[in-house]
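> please work out how this folds:
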Amino acid sequence: MNTSTDTPLVSIIILNYNAGQLLFNCVESILKTSYSNFEIIVVDNNSHDQSHTKCKEFFPQIKLIENKKNLGYCEGNNVGIRSATGKFIVILNPDTIVSQNWLDELIFAYNRNGDGLYQPKILSLYEDGILQSTGNMLHVFGFGFARDKGNPDDLKYNKVEEIGYASGTCLFTSLDVMKKIGLFDPFLFLYHDDLDLGWRAFQLNIKSYFVPSTAIYHAESYSLRWSEKKFFWLERNRRYCMLTHYSKDTYKKMRFSLIAIELLVWVFYLKKGFVVAKIKAEIEILKNRKHIEEKYLELETKKIISDVEMIRRLPDEIFVPKNVSGEYGNRTFNRILSRLSRKIKRDIQS
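Prediction:
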């Protein structure tokens, strides 16, 4: 790592919460990066495993910020962004290993395609050649999903392309773009934070891109995995994003399809044994109606791209991993989703 002025400085922000050895491995891989001008900012969310202090002792060149409490993914990363001095920033999970050329390729893609949010190919750290994401996608009902997750990497993508939103596992952009979008929304705390950011970016005509020429390797969800607590955050934040991002006119035109989807979601949570998580998510939405309305009004005043234009570009189906729902359940769910999605695309034109 050096401070050469030949290349712009990249601030790499790693948010740590009891990541243990994973944090060490991540930092070690970054230090092998072929791009020379970067800083590493480790923001710790009050870990009790001391991984952050041990990492600082072993890698004294990193900048360590210690939060007094767990601020969550969103505000934790915001702390790092506010302390960043680079032209570019990377939001990087601590349970990742980066490729040697990752920054070179992401910067090259940014310079060719312009302001935007970028993600590399994400592969499994523990399953050789298995994809975790070739771009994250947004569905009209607020569901977010990683394209090709669990599939073998067949190298079918060979050029930079627009996607729904860039994965928060490894998100690259400029500091100016991040400030223009408005950083991460602290209300979300964790999960769907990248979806929300990409959605807000698109409304400002800032696109998200997938860069297939480089990859990172991800252990995935080292803290919560697929748990009732995770389902709570996913559902709470999905509902929050829909209520704050869609105009009231759009919501009105979607109301019948939304009722049908809500019934499906209730059935899904009941079958998974997580109905309490769904109830808690709905209570949270009701308790925060005032904040939701204020956020809605803020986003409506900034919106450049209309709901109609955005919805028209969204996929009709989603991908659900088999460990979340069986193959038959996925097919049934997607058949219903597709019909309702196509109906909405017709309805919003009226």
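> when you work out contacts or count neighbours from here on, use the C-alpha atoms and nothing else.
Fine.
> what sits against the spatially most central residue of the chain?
If you average the C-alpha coordinates of the chain and look for the closest C-alpha using CA atoms, centre = their mean, you land on Asp194, 2.6 Å from that point. When the contact criterion is CA atoms under 8 Å, 6 or more residues apart in numbering, the partners of Asp194 are Tyr165, Ala166, Ser167, Gly168, Phe184.
> closest to Ser306 out of those residues?
Proximity to Ser306 was ranked across the contacts of Asp194 by CA to CA; first place goes to Tyr165, at 16.8 Å.
> how far away is the nearest residue to the closest one once chain neighbours are set aside from Met178?
Nearest non-adjacent residue to Tyr165, counting by CA to CA, 6 or more residues apart in numbering: Gly198, 4.6 Å away. For Gly198, the distance to Met178 equals 11 Å [CA to CA, to the nearest Å].
> picking that back up, roughly how far apart are the residue nearest to Tyr165 and Leu64?
Here Gly198 is placed at a distance of 27 Å from Leu64 (CA to CA).
> for comparison, sequence B:
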Amino acid sequence: MKAPLVSVVIVGYNAKHFLPECLGSLIKGAYKNIEILYVDNGSTDGTSEYINKYYPQIILIKNSKNVGFSPAHEGILAKVKGDAVLLLNTDTIVEGNLLKELIKVLYERKDTGAVQPKVLMYPDKNKIDSIGAFFLNNGLLYHFGYEKDYNRSIYNKPMEIFSTKGAVMLIKKEVLDKVSFPKYGNHRASIFDQDYFTAFEDTDLAMRIWLAGYRILYVPSAKTYHIGGGTVMKMIRSFIIFHGEKNRIATYIKNLSPKYLFKVLPRFLIMLQLEFFAYLFIRRRLDVALAVQRAILWNIFHLNEILKKRHYVQTRIRVVDDESFIPYLTKKVRLSYYYYLVIGLGGYKD
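Below is the predicted model of the structure:
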């Protein structure tokens, strides 16, 4: 098989300090049949000038302001030429064989739609940042392996995963064409929901890939290091919580079948109320507690728009029932998981 062209799409905001290692490691990699598209999301730190000077081969797309992570991908599908698309964060450092290993697994079967490598923390390279996530029946995700030693055998087996880590994932272009949102109003076709400024867009995309009848796999032989929090660290906690919970609710309304929606959504809303009281009375963060309630209200006020997107997903993207993938990608966790979710998952035994 001829080596597929991979279009690497990177969105960055004031991320110039990450670029020497991110772009440097990518270009030095063993897989050479790539094109790189960099979306400068309104940076003021000289990012565009740096890329033009040191990486003139990169296709640079400049936004006049920071429109958010998901909106920055609007119209990107019309610009890429590759057979596969690698979505990559600026705060990553890729190993030389990353694309070779991912491409090999991605094209082994026609029904494989996307793959994720082993994502390790940086500079603590022995700990896992992500090897994918599984579904919990209360709407939360089980971050299998997070903060654990990556050398353990249970973390080095290829497996199907419910959701990928948005920091680095490789997807067939033909799959993205099938699961992306179409042009509507003033919006161009987009990989991600344009109402998601940040957070949970990766899980939303992963669910659409599964609904379209494709598999998502974790590839342990491919490695990437993730510094983490490149842009998110600059955001205030209430902002992150608002967008994360808002997007999670909208994701389930759009993608789940009625059976699963009526089972999962009430449980998740209960979890949100527990989160609200925890921030209000334990952490004494009124701003964050209110952000949880604002996330619910946003979905109520925008329900009509969400239902229009749901109609598109259910009638134009879905080709399989939830029963074909959700049950075996749902895990059960002990009660202690929720405790460690707050203080650090490194202490939870998978």
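> hmm, the residue nearest to Tyr165 of structure 1 is touching Leu204, no?
No - in terms of CA atoms under 8 Å, Gly198 of structure 1 does not count as a neighbour of Leu204; the distance is 9.8 Å.
> those two - which one has more neighbours?
Higher neighbour count among Gly198 of structure 1 and Leu204: Gly198, with 27 against 17, using other CA atoms under 10 Å.
> what residue of structure 2 matches up with that one?
Aligned counterpart of Gly198 of structure 1 in structure 2: Ala206 (TM-score structural alignment).
> after superposition, how close is the host helix or strand of its match to structure 1?
For Ala206 of structure 2, the element it lies in under DSSP states H and E is helix 201-211. Average distance between helix 201-211 of structure 2 and its aligned residues in structure 1, after superposition and using mean CA distance after the TM-score superposition for structure 1, equals 0.7 Å.
> where in structure 1 does the next helix or strand after that helix fall?
The helix or strand immediately downstream of helix 201-211 of structure 2 is strand 215-226, counting by DSSP H and E. Counting by TM-score structural alignment, strand 215-226 of structure 2 falls onto residues 207-218 of structure 1.
> kindly report the same for stretch 3-16 of structure 2.
Mapped onto structure 1 using TM-score structural alignment, stretch 3-16 of structure 2 covers residues 7-20.
> endpoints of the matching stretch, how far apart?
32 Å.
> buried residues, that stretch. List them.
For stretch 7-20 of structure 1, the buried set under the neighbour-count rule, 16 or more other CA atoms under 10 Å, comprises Leu9, Val10, Ser11, Ile12, Ile13, Ile14, Leu15, Asn16, Tyr17, Asn18, Ala19, Gly20.
> output these in TSV; the columns should cover distance to Tyr222 of structure 1.
Shown next, in TSV, are the buried residues of stretch 7-20 of structure 1 (distance: CA to CA, whole Å):
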residue	distance to Tyr222 of structure 1
Leu9	29
Val10	26
Ser11	23
Ile12	20
Ile13	18
Ile14	14
Leu15	13
Asn16	11
Tyr17	10
Asn18	9
Ala19	8
Gly20	10
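> now, which of the residues you listed lie within helices?
Cross-referencing those with the helices (criterion: DSSP state H) gives no overlap at all.
> now do the buried residues in stretch 214-234 of structure 1.
Within stretch 214-234 of structure 1, the residues that count as buried by 16+ other CA under 10 Å are 214-220, 228, 230-234.
> other residues contacting it?
Contacts of stretch 214-234 of structure 1 (CA under 8 Å, 6+ apart): 19, 95-99, 101-102, 105-106, 120-126, 132, 169-170, 188, 190-192, 274, 277-278, 280-281, 324.
> so which bit of structure 2 is stretch 283-298 of structure 1 matched to?
Counting by TM-score structural alignment, stretch 283-298 of structure 1 falls onto residues 297-312 of structure 2.
> buried residues, that stretch. List them.
Trp298, Asn299, Ile306, Lys309, Arg310, Tyr312.
> what sits against the second one?
By CA under 8 Å, 6+ apart, the residues touching Asn299 of structure 2 are Lys246, Ile249, Ala250, Ile306.
> closest to Tyr155 of structure 2 out of the residues you listed?
Relative to Tyr155 of structure 2, and with distances defined as CA to CA, the nearest of those is Ile249, at 29.5 Å.
> for Tyr157 of structure 1, see how far away the residue mapped onto that closest one from structure 1 is.
Aligned counterpart of Ile249 of structure 2 in structure 1: Arg239 (TM-score structural alignment). In this structure, Arg239 of structure 1 and Tyr157 of structure 1 are 32 Å apart, going by CA to CA.
> same question, Ala219 of structure 1
From Ala219 of structure 1 to Tyr157 of structure 1 the distance is 22 Å (CA to CA).
> just the helices in structure 1 please.
Residue ranges of the helices in structure 1, as given by DSSP H, are 21-30, 51-58, 72-83, 102-113, 175-181, 193-203, 228-245, 248-272, 275-287, 289-302, 307-312, 327-347.
> take the buried residues of stretch 7-20 of structure 1 and keep only those in strands.
When strands are assigned by DSSP state E, the members of the buried residues of stretch 7-20 of structure 1 inside them are Val10, Ser11, Ile12, Ile13, Ile14, Leu15, Asn16.
> from the residues you listed, which is closest to Cys55 of structure 1?
Distance from Cys55 of structure 1 was checked for each of these by CA to CA. The minimum falls on Asn16, at 10.6 Å.
> next, count neighbours for the residue nearest to the closest one when sequence neighbours are not counted.
Taking CA to CA, 6+ apart as the measure, Asn16 of structure 1 lies nearest to Asp44, with 4.7 Å between them; neighbours along the chain are not counted. When neighbours are defined as other CA under 10 Å, Asp44 of structure 1 has 28 of them.
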